[in-house]
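Engineer: just need the structure, nothing else, for what follows:
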Amino acid sequence: MPLPHTAISSCSGYIYQGKIAVIHCLKLFEELGEEARTLELEIESLDDFAIVNPDGSYRSMHQVKAKKETRFSSYIEALRTQKRDSALHNDIEVYFHVAKSIVDIPNNFSDTFEPIQFYKYLDNDEQEIDACELDQVDLLNESQAKRTYLSLAQQPYKYNDE
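Structural biologist: Below you'll find the model as predicted:
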C-alpha cells in the first residue's frame, strides 16, 4: 500500500527558501546600511523571492533549489525558466541558490545563462562557498546576522552568544 501524499517536503522547501531570503536581506543591510530599508522582499511572485526597489522595479530575483542533486543537468530547466523570466526586467540581478555544490557546471555557463549567477555565501570563517547545505542554513544565517549587526554598529549583545 503506497504512503499517503503529504506536504512535508514542500513545507520544508518553503522554510529553507525563507531562510535563504533572510540571509540575502541581511546581506543587503550589511552592504547598503539604512538604504536597505527602502527595499521590499517579494515572495513567490516573479521568482522564489525577489527584491523590489522603491520605484517598483526589481533589483534582484532568486531561484532556490534545496535538492540533494549535484549534477548540472538536474537544474537546467529551472535555469532556462529563470533566464527567460529575467529578460523582461532591465538591470536585474539574477541569482540561483543551491543546497549542494554543482560539480559539472559547463565552461560556457556565463555566456549561455547570462545574467544568472550562482549565489555565493560566506561561511563562519568568512570564506566564500557556492552552496548552502540544508543542515548549515541556520548557521550561515547566524553568521550573516552577526556580520550585519557589526556593520551597522549595533550593540554587541545582539550578535554575541554571551
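Engineer: could you use CA atoms for every contact and neighbour count after this?
Structural biologist: Noted.
Engineer: next helix or strand past the top strand by length along the chain?
Structural biologist: Ranked by residue count under DSSP state E, the longest strand found in the chain is strand 58-65. Downstream of strand 58-65, the next assigned helix or strand under DSSP states H and E is helix 76-86.
Engineer: need the contact partners of whichever helix or strand comes after that next one.
Structural biologist: Where DSSP H and E defines the elements, the next helix or strand beyond helix 76-86 is strand 93-98. The contact list for strand 93-98 (CA atoms under 8 Å, 6 or more residues apart in numbering) reads 59-67, 79, 82, 86, 115-119, 130-133.
Engineer: quick one: distance of strand 93-98 to the chain centre.
Structural biologist: 6 Å (CA atoms, centre = their mean, to the nearest Å).
Engineer: for burial, what's the neighbour tally of Val94?
Structural biologist: 22 (other CA atoms under 10 Å).
Engineer: and the helices in this structure, which stretches?
Structural biologist: Here the chain has its helices, by DSSP state H, at 8-32, 76-86, 109-113, 137-151.
Engineer: please name every helix or strand in contact with the longest one.
Structural biologist: Helix 8-32 is packed against helix 137-151, with contacts defined by 3 or more CA pairs under 8 Å, 6 or more residues apart in numbering; DSSP states H and E.
Engineer: against which helices or strands is the helix it packs on packed?
Structural biologist: helix 8-32, strand 121-122.
Engineer: please give me the structure for this one as well, since I'd like to look at both together:
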Amino acid sequence: MTEELPDSAISSWGGFVYQGKIALFHSIKLLLDESFEGKEVKKFALQLDSTDDFAIYSDGIAISVHQVKAKASPYRSAFEKALNKSSKICIDCCPNTKRYFHIANEIDDSSDYENEKKAIVEFYKYDEDSYCKLGWCFKKYAGIKRIHY
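Structural biologist: Model prediction:
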C-alpha cells in the first residue's frame, strides 16, 4: 500500500504572499505620493483578488488594476496568457484605468503589452527595474533603497 501525499500549496501560498506585499507596497506609495498619474488621490480603496489580483479604487472607479506573478521564468512567453487576461479586465474601469503587471524576476522583454483592441498593460516600474525580487522591493521613500521582507 502506498501513501499519497497531498498536493503542496507552498508555491501558490508564496505567490499569494508576494501578491499581498506588492499590493501593500503600491498602496503605501500612493499614500506617500498622494497622487496617481498626476491626479491628487487622498482617498482610495485597495481591493484584493476581485477585479484582478489587486485594484485601486477612487470614487468607485478602478484607477489601476494589477496582475502579480511570482514565476521564475526569464521569458516573456511564460506570461503571455496572463498579460492577455490582464489586458481584458474592464470591471469598474474607465478609459483612464491603468493596467499593471508585476513580476518577481527580470525577463527578456518587459515592454508594454497591447491587445487587439489597443488595451495596454504596463510592466510596473521599481525605480529603473520592471521586476521586484521575492525577497526585496525597491523603495525611494524615507531614504530606503531596499526593503527586506
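Engineer: re the thing from before, got the helices and strands packed on helix 137-151 of structure 1 as TSV, with mean neighbour count columns?
Structural biologist: Output for these, formatted as TSV (neighbours: other CA atoms under 10 Å):
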stretch	mean neighbour count
helix 8-32	17
strand 121-122	20
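Engineer: mind putting these into TSV with distance to Glu93 of structure 1?
Structural biologist: Conversion of those to TSV gives the following (distance: least, CA to CA, whole Å):
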stretch	distance to Glu93 of structure 1
helix 8-32	13
strand 121-122	16
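Engineer: picking that back up, make TSV out of the helices of structure 1 and add distance to Ile102 of structure 1.
Structural biologist: Below are the helices of structure 1 laid out as TSV (distance: least, CA to CA, whole Å):
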stretch	distance to Ile102 of structure 1
helix 8-32	18
helix 76-86	12
helix 109-113	12
helix 137-151	17
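Engineer: relative to Asp55 of structure 1, which of these is closest?
Structural biologist: Between Asp55 of structure 1 and the helices of structure 1, the shortest separation by CA to CA is 16.9 Å, and it involves helix 8-32.
Engineer: read off where that closest one ends up in structure 2.
Structural biologist: Counting by TM-score structural alignment, helix 8-32 of structure 1 pairs with residues 10-34 of structure 2.
Engineer: Pro2 of structure 1: which of the helices of structure 1 is closest?
Structural biologist: Per CA to CA, nearest to Pro2 of structure 1 of the helices of structure 1: helix 8-32, 16.1 Å.
Engineer: give me the buried entries from the contacts of strand 93-98 of structure 1.
Structural biologist: Among these, those that count as buried by neighbour count (16 or more other CA atoms under 10 Å) are 59-66, 79, 82, 86, 115-116, 118-119, 130-133.
Engineer: do you know which of the helices of structure 1 lies nearest Ile92 of structure 1?
Structural biologist: helix 76-86 (7.1 Å).
Engineer: which neighbouring elements make contact with that closest one?
Structural biologist: Judged by 3+ CA pairs under 8 Å, 6+ apart, helix 76-86 of structure 1 is in contact with strand 93-98, helix 109-113, strand 116-118.
Engineer: check the mean deviation of the first one from structure 2.
Structural biologist: So that's strand 93-98 of structure 1. After superposition onto structure 2, strand 93-98 of structure 1 sits on average 0.5 Å from its aligned residues (mean CA distance after the TM-score superposition for structure 1).
Engineer: so which of the helices of structure 1 gets nearest Val52 of structure 1?
Structural biologist: Counting by CA to CA, Val52 of structure 1 lies closest to helix 8-32 out of these; the figure is 11.4 Å.
Engineer: how big is the offset of that closest one relative to structure 2?
Structural biologist: Helix 8-32 of structure 1, aligned to structure 2 and superposed, deviates on average by 1.0 Å (mean CA distance after the TM-score superposition for structure 1).
Engineer: separation between Arg76 of structure 2 and Ile120 of structure 2?
Structural biologist: 15 Å (CA to CA, to the nearest Å).
Engineer: so who does Glu4 of structure 2 touch?
Structural biologist: By CA under 8 Å, 6+ apart, no residues touch Glu4 of structure 2.
Engineer: thank you, goodbye.
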